[in-house]
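1. here's a sequence, model it:
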Amino acid sequence: MTLALPKFQDIQEAADRLRNVVHRTPVLTSQTLNGRLDAEVFFKCENLQRVGAFKFRGAYNAIARLSKAERAAGVVAYSSGNHGQAIARAARPLGVTATIVMPLNAPKAKRNAAASYGARIISYDRETEDREQVAQALVEKEGLTLIPPFDHADVIAGQGTVAMELLEDVGGLDALFVPLGGGGLLAGSLLSAHALAPECLVYG
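-> Here you go, the predicted model:
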């Protein structure tokens, strides 16, 4: 499957979609750290976002973009934690049923959180089973729409609103340091930085 490449316009549209849904998280600074580094450092506090992570942005944006038929059929995601919680939490207000494929040894707190948001949890053994294959089987059997954790244009666009907000709040930056796992947050951050602060160096 070829990934559709998002543009900054997609991030702007995602921001409109997420307005009054996500928290516009605060930007904090530390005088102690600034002094040690001889620089002005800003922290975008996505730990204060819904479900405690930026993942909610991409999850909600992706589900909100589904057709009426896709929403009626439901969504499936594979995750051992934050993406699964985010999909479960985002699906509920949109009236969409969510199925989360989680490993048997996923943190109990994250499993319970996803379930508390109304998601159906499908467990698998990560030593003997492949989570993508488990999810794909559900897509084929039940007609669910798969929303992967990072390699999805609407997920990337939603995650890109983090850097967009940061740059709107503090102005141009010399450098932007982005946590890197699958790359969804980094990809969205690059799009926002290129559009709003083209001289900013982005590190993952």
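2. could you use CA atoms for every contact and neighbour count after this?
-> Will do.
3. quick one: end-to-end length of stretch 92-100, please.
-> 13 Å (CA to CA, to the nearest Å).
4. if you count neighbours, what's buried in it?
-> 96-100 (16 or more other CA atoms under 10 Å).
5. nearest to Ala77, of those?
-> Among these, Ile100 lies closest to Ala77 (CA to CA), at 5.0 Å.
6. one more sequence to fold, the one below, so I can look at both together:
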Amino acid sequence: MSAALPLAAADVYDAQRRLRGVAASTPALSHPTLDDIAGRSVVSKAEALQRTGSFKFRGAYNAVAALSPRERRRGVIGASSGNHAQALALAGRLLGVPVTVVVPHDAPKA
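-> Have a look, this model is predicted:
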């Protein structure tokens, strides 16, 4: 995975390959009432059905899976008090990578 921006098509295809069989395939949903309110077709991706309940699993898993074996052994550190923390923790568990999540001291207990 290249860290350079803009992303190349190859980066997207690499991510797709890494996520195949790991990330849930979530549906794209529409609703006539929402379409009427917006005055156009509105489609939303049901990422609440994704592992850990958020789209953030896709990014966290892809980033950890793209690490070299040496980088994986060193582990990863993330800062989050919510969805990204859960996503990173699951990605680390699935890939056998040590994960440390730093949570702000004033984060809600929930």
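7. nearest to Arg89 of structure 1 among the buried residues of stretch 92-100 of structure 1?
-> Closest to Arg89 of structure 1, out of all of these and judged by CA to CA, is Ala98, at 9.0 Å.
8. and the closest one, how far from Arg131 of structure 1?
-> Counting by CA to CA - Ala98 of structure 1 and Arg131 of structure 1 are separated by 16 Å.
9. state the pair within the buried residues of stretch 92-100 of structure 1 that is farthest apart.
-> Most distant of the buried residues of stretch 92-100 of structure 1, by CA to CA, are Val96 and Ile100, 12.8 Å apart.
10. in structure 2, which spans are helices?
-> Taking DSSP state H, the helices of structure 2 run over residues 9-19, 32-38, 56-65, 69-74, 83-95.
11. can you put those helices in JSON lines and add distance to His105 of structure 2?
-> Converted to JSON lines, the helices of structure 2 look like this (distance: least, CA to CA, whole Å):
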{"stretch": "helix 9-19", "distance to His105 of structure 2": "32"}
{"stretch": "helix 32-38", "distance to His105 of structure 2": "39"}
{"stretch": "helix 56-65", "distance to His105 of structure 2": "22"}
{"stretch": "helix 69-74", "distance to His105 of structure 2": "25"}
{"stretch": "helix 83-95", "distance to His105 of structure 2": "14"}
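12. of those, which approaches Glu47 of structure 2 most closely?
-> helix 56-65 (8.9 Å).
13. the inter-axis angle of that closest one versus helix 83-95?
-> Angle, helix 56-65 of structure 2 to helix 83-95, by axes from the mean of the first three to the mean of the last three CA atoms, to 10 degrees: 50 degrees.
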